[in-house]
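Trainee: dropping the sequence and predicted coords here.
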Amino acid sequence: MTNMMKALVKSKPEEGLWMERVPVPEIGPNDVLIKVKKSAICGTDVHIWNWDQWAQKTIPVPMVVGHEFMGEIAEVGSAVTKYHVGERVSGEGHIVCGKCRNCRAGRGHLCRNTLGVGVNRPGSFGEFVCLPEYNVVPIPEDVPDEIAAIFDPFGNAVHTALSFDLVGEDVLVTGAGPIGIMGALVAKRSGARKVVITDINPTRLALAKSVGIDHVVDASKENLADVMKAIGMTEGFDV
């Protein structure tokens, strides 16, 4: 395997990304090297492209960006036991230290030393990406590549929606972005009684309607109280 690859790199502290040849990530004994097949675009990537205030204070330059992806394992470290070359996988994009107080208490999501893939360490907008074994996620055979590439945002939607007991409840989702729409669909499939999603962007509202969300509200033109009355709600939203 060649030791160089093509990647989209934030190589200058200004708007844009640049296609460059960069070294293939080197793996350690507990790492997995993944050949990227598909990578999705997150809002974070747009912030990095625009080089806004958040990106300027967060992103070290140069940086291979991207963190929503799927691919096939190209190489595994000597201590890796759960995965093998050729396996279809995705990955969790937050690398935690495993040693700090929160990690040792089972609260890795609060790790003070978290490194974000495509933010603080090289990401998936390259031909290869490297992850620790514990961040690798296997993909079931019946899940197509393009769906597997959005496990990251879909997981956010599922985790958020299922943080509540949704059965028989009335649910309001404010904002019909990709995660909002996915969250509304999860709520619907989980037994919510009424699911309402609001936005002011015509494209996003149309997308929400197209995927089968029952009550899609243009908040710039419709009064939510009137919508609630029209669909038989009397006591407000539960979630």
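Mentor: Looks like it arrived, so ask away.
Trainee: going forward, measure contacts and count neighbours with C-alpha atoms only.
Mentor: OK.
Trainee: my read: residue 30 touches residue 79, true?
Mentor: Yes. Here residue 30 reaches residue 79: they are 5.3 Å apart, a contact under CA atoms under 8 Å.
Trainee: more neighbours: those two, which one.
Mentor: It is residue 30, of residue 30 and residue 79, that has more neighbours when counted by other CA atoms under 10 Å, with 15 against 11.
Trainee: show me the contacts for the more buried one.
Mentor: 76, 77, 78, 79, 80, 132, 133 (CA atoms under 8 Å, 6 or more residues apart in numbering).
Trainee: possible to save these as TSV with distance to residue 164?
Mentor: Shown next, in TSV, are the contacts of residue 30 (distance: CA to CA, whole Å):
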residue	distance to residue 164
76	38
77	39
78	41
79	39
80	36
132	31
133	30
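Trainee: what's around residue 104, how many residues?
Mentor: When neighbours are defined as other CA under 10 Å, residue 104 has 12 of them.
Trainee: what's the spacing between it and residue 115?
Mentor: According to CA to CA, to the nearest Å, residue 104 stands 17 Å off from residue 115.
Trainee: A further structure is provided below for comparison with the first:
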Amino acid sequence: MRALLKATAGPGLELAEVPEPIAGEADVTIRVLRTGICGTDLHIESWDGWASSTINPPLIPGHEFSGEVVAIGTAVRDVHVGAIVSGEGHIVCGTCRNCRAGRRQMCNRTSGLGVNRHGAFAEYVVLPESNVWVHPDGMDLDHAAIFDPLGNAVHTALKFPLVGEDVLISGAGPIGLMAAAVVRHIGARFIVVTDVSEPRLELARRVGADLGLNVSMRRVAEAQAALGMREGFDVGLEMSGQPTALPEMIDNLTHGGRVAMLGLASGPIDVDWAKVVTHMLTITGIYGREMFETWNAMSAMLQSSTDLRVALDTVITHRLPASEWEQGFSVARTATAGKVVLDWSGT
């Protein structure tokens, strides 16, 4: 089969012929139809410090995908051939304390699809049945392909109550954009999204933000004044990973404000812990998706909301055949694009 392969340690990927994956009795074999390009894939392709310390080539990367089930193992019960599916990319052990308690997203032996095992940048991918998500009839293949990052956005957004609240989102990358759309769907009052890219801020406005704020020129306090806010933001969603984002977010929260952090910091963060204590703020880390409550939530929201489906179409700014993966990776590295989806159906 054809696959994007990290053949050896070092920069680059190659579209190569590789053996088809071998499935076990509890596994599902999926013909890949669409894949999303994630920041993790960019790290692997460029072979940065994280990749060189984490990845063991040869490896097929890719963990955002949709496809059609073409074969099932003898022990598979609830997934049928022909189903349109995506997959939870975190394969957990099932026996650690958190797994046994139903907190599978906190498994300390997680194996990552496209990171620790061969992933979805290929014609076929194999996953345990327990990781396969079956979509309802009529699900858009592009939308299905980005359930992984949409799940990050939904997991982060749903951490705290949002109805009637004022929400600050730092970072207008694809996940921040999806979070803005989800927050609007849930029923927040004011939504402010910050970034330094005007094209991405325009996307934020299109998916539901009341204000897209360029923090290279303006401060978050100005956004409060422009919207007539009096006491600060109720909820902050930190999606950028920029070291300056969390301190400014804290400065603009109301007393008792809450922050969910998904962005991985690119450097040390100087937090005013005295303000965290005296203002009784809550800061919590978010990783991945809740298995599988987040999947239920995003599936239901997409089925019930035309606006949310339109927002996802807006977030997906580029759709390319898999053969043009190099262009896709180049576009995904820019600070102007939204989500990039590769089409594998013609590979």
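Mentor: Thanks, I have the structure now. Every value quoted in this text rests on a predicted model; they were computed, and no experiment measured them.
Trainee: coming back round to it: any of the contacts of residue 30 of structure 1 buried? List them.
Mentor: Neighbour-count burial (16 or more other CA atoms under 10 Å) applied to these gives 76, 77, 80, 132, 133.
Trainee: please render the residues you listed as JSON lines that adds secondary structure to the earlier fields.
Mentor: What follows is those, written out as JSON lines (DSSP: H, G, I helix; E, B strand; the rest coil):
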{"residue": "76", "secondary structure": "strand"}
{"residue": "77", "secondary structure": "coil"}
{"residue": "80", "secondary structure": "coil"}
{"residue": "132", "secondary structure": "strand"}
{"residue": "133", "secondary structure": "helix"}
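Trainee: for these, which one is nearest residue 65 of structure 1?
Mentor: When these are compared for distance to residue 65 of structure 1 (CA to CA), residue 132 wins out at 17.5 Å.
Trainee: you'd agree that closest one is up against residue 26?
Mentor: No. Contact status for residue 132 of structure 1 versus residue 26: not in contact, 11.7 Å apart, counting by CA under 8 Å.
Trainee: now check residue 150 of structure 2 against structure 1: what is it aligned to?
Mentor: Residue 150 of structure 2 maps onto residue 154 of structure 1 when the alignment is built from TM-score structural alignment.
Trainee: buried sites along the helix or strand harbouring its match?
Mentor: Per DSSP states H and E: residue 154 of structure 1 is located in helix 151-161. Within helix 151-161 of structure 1, the residues that qualify as buried are 151, 152, 153, 154, 157, 158, 161, counting by 16+ other CA under 10 Å.
Trainee: residues contacting the fifth one?
Mentor: Residue 157 of structure 1 sits next to 179, 180, 182, 183, 186 when contact means CA under 8 Å, 6+ apart.
Trainee: what sits against the aligned residue in structure 2 for residue 238 of structure 1?
Mentor: Superposed on structure 2 with TM-score structural alignment, residue 238 of structure 1 falls opposite residue 234. Contacts of residue 234 of structure 2 were listed using CA under 8 Å, 6+ apart, and they are 165, 166, 167, 253, 254, 256, 257, 258.
Trainee: just the buried residues from those residues, in PyMOL please.
Mentor: Remark: buried members of those, expressed as a PyMOL selection using 16+ other CA under 10 Å:
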select buried, resi 165+166+167+253+254+257+258
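Trainee: aligned counterpart of residue 41 of structure 2 in structure 1, please.
Mentor: Mapped onto structure 1 by TM-score structural alignment, residue 41 of structure 2 lines up with residue 45.
Trainee: neighbours of its match, how many?
Mentor: A count of nearby residues for residue 45 of structure 1, using other CA under 10 Å, gives 20.
Trainee: nearest residue to the residue nearest the centre of structure 2 other than its sequence neighbours?
Mentor: For structure 2, the residue nearest the mean C-alpha position is residue 149 (1.8 Å; CA atoms, centre = their mean). Residue nearest to residue 149 of structure 2 in three dimensions, not counting chain neighbours: residue 175, with 6.1 Å by CA to CA, 6 or more residues apart in numbering.
Trainee: so where is the strand or helix carrying that neighbour in structure 1?
Mentor: Using DSSP H and E, residue 175 of structure 2 maps to helix 174-186. Helix 174-186 of structure 2 corresponds to residues 178-190 of structure 1 when matched by TM-score structural alignment.
Trainee: cool, stretch 256-265 of structure 2 as well?
Mentor: Counting by TM-score structural alignment, stretch 256-265 of structure 2 corresponds to no residue in structure 1.
Trainee: in CSV: the contacts of residue 157 of structure 1, plus distance to residue 72 of structure 1 and neighbour count.
Mentor: CSV is the format used below for those (distance: CA to CA, whole Å; neighbours: other CA atoms under 10 Å):
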residue, distance to residue 72 of structure 1, neighbour count
179, 25, 18
180, 29, 23
182, 26, 22
183, 28, 25
186, 28, 20
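Trainee: what residues does the helix holding residue 175 of structure 2 touch?
Mentor: Against helix 174-186 of structure 2 from outside (CA under 8 Å, 6+ apart): 149-150, 152-154, 156-157, 162-163, 169-170, 191, 193, 203-204, 207-209, 239-240, 305, 307-308, 311-312, 315, 338-339.
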